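Novice: Just to be clear, the model below is a prediction. Sequence and coordinates:
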Amino acid sequence: MAPPEFDPSIHQQLGLLIGGMDALKDSIKRLEDQSRRSEDKAAKSREVVHRRLDDMVDRVSEVEQTVAVVKSDVSDMKPSVEALDDVVTSVTKDIKDMKPVTDEVKRWKLMGVGGLTVVGFGAMALGVTFADVLKKLLGTLLYR
């Protein structure tokens, strides 16, 4: 067998194929690195979401406990509120019963003020009359 002849185009094509394979390896490596970074980023994001979700679960749990306590307090207050409502009703009734009495006392007060006014005018007239009598009496006694 005779040695094959040297064909530069075959070597050139082999070189191109090897270069293409190396470029494909680099592209695949870059894609793998990007995929790994993307997965790491997604894992961190999921971790943040899960942490926030856990925080929300804790907060909702606290709110539920607070609502339960408030509900218990409100149910404990209900009899007191009902008793207070009864007291308010009773006081309102008592005030309605007192209104005629206070109206009558106001009427007495007005009548008293009116009576005092009349007595004041009478006393003033009596005082003026008494002063006039004294003036005439003293005038008669002193200037005789």
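Specialist: Arrived safely, thanks for sending.

Novice: contacts and neighbour counts: CA atoms only from here.
Specialist: Noted.

Novice: what's around D33, how many residues?
Specialist: For D33, the count of nearby residues is 12 (other CA atoms under 10 Å).

Novice: my bad, should have said K41
Specialist: 12.

Novice: The structure to be compared is supplied as follows:
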Amino acid sequence: MPPTSLNDIYKAIGTLSAQVDGLRRDIDASERRAGAENREADEKRAQVHRRMDDLITEVGDIKTDIATITEQVKDSKTVTDDVKKWKAMGIGALGVVGIGGTALGVSLASYFEWLAKLFHR
């Protein structure tokens, strides 16, 4: 129903003004809350980014460590292969010396037996 008198119009304008003022206060309060929430969200995002940067740095360090260890293992494998080769050569040499020693022992025993037979006659 439209206002009929000037007083009703002033009253309606006053009510509208009060409502606009209330809306303005609500909007300001909402913006303050949103600003605080945005700052908190920005801080949390910054924390997440810092953590991600730290993780990226740690992963890079781990990759470097793995590369270093891989090189060391390659060097160790070379040394281990050399030691195995030396061991095989040593066992072979011991075998040759053992066979030679046995042959020499048998030869000496045969010689002494021959000498003993020679002098025993």
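Specialist: Yep, it's here. Just so it is clear, the model here is predicted, and its values are computed rather than measured.

Novice: Superposed, what's their TM-score?
Specialist: Once superposed, chain against chain, the TM-score is 0.65 (TM-score structural alignment, normalised by the length of structure 2); 96 aligned residues with a CA RMSD of 2.6 Å.

Novice: ok, the equivalent of S17 of structure 2 over in structure 1 - how many residues close by?
Specialist: S17 of structure 2 maps onto H11 in structure 1, with residues paired by TM-score structural alignment. Neighbour count of H11 of structure 1, defined by other CA under 10 Å: 11.

Novice: just N38 of structure 2 next, same as before
Specialist: Neighbour tally, N38 of structure 2, other CA under 10 Å: 13.

Novice: For the match of S17 of structure 2, give me its contacts.
Specialist: Not one residue lies near H11 of structure 1 by CA atoms under 8 Å, 6 or more residues apart in numbering.

Novice: So it: helix, strand or coil?
Specialist: Of the three states, H11 of structure 1 takes helix under DSSP: H, G, I helix; E, B strand; the rest coil.

Novice: Distance check, T80 of structure 2 against K87 of structure 2.
Specialist: 10 Å (CA to CA, to the nearest Å).

Novice: got it, and V73 of structure 2?
Specialist: V73 of structure 2 is 20 Å from K87 of structure 2, by CA to CA.

Novice: Kindly report the same for D28 of structure 2.
Specialist: In terms of CA to CA, D28 of structure 2 sits 86 Å off from K87 of structure 2.

Novice: Quick one: the helices in structure 1, in order.
Specialist: 8-142 (DSSP state H).
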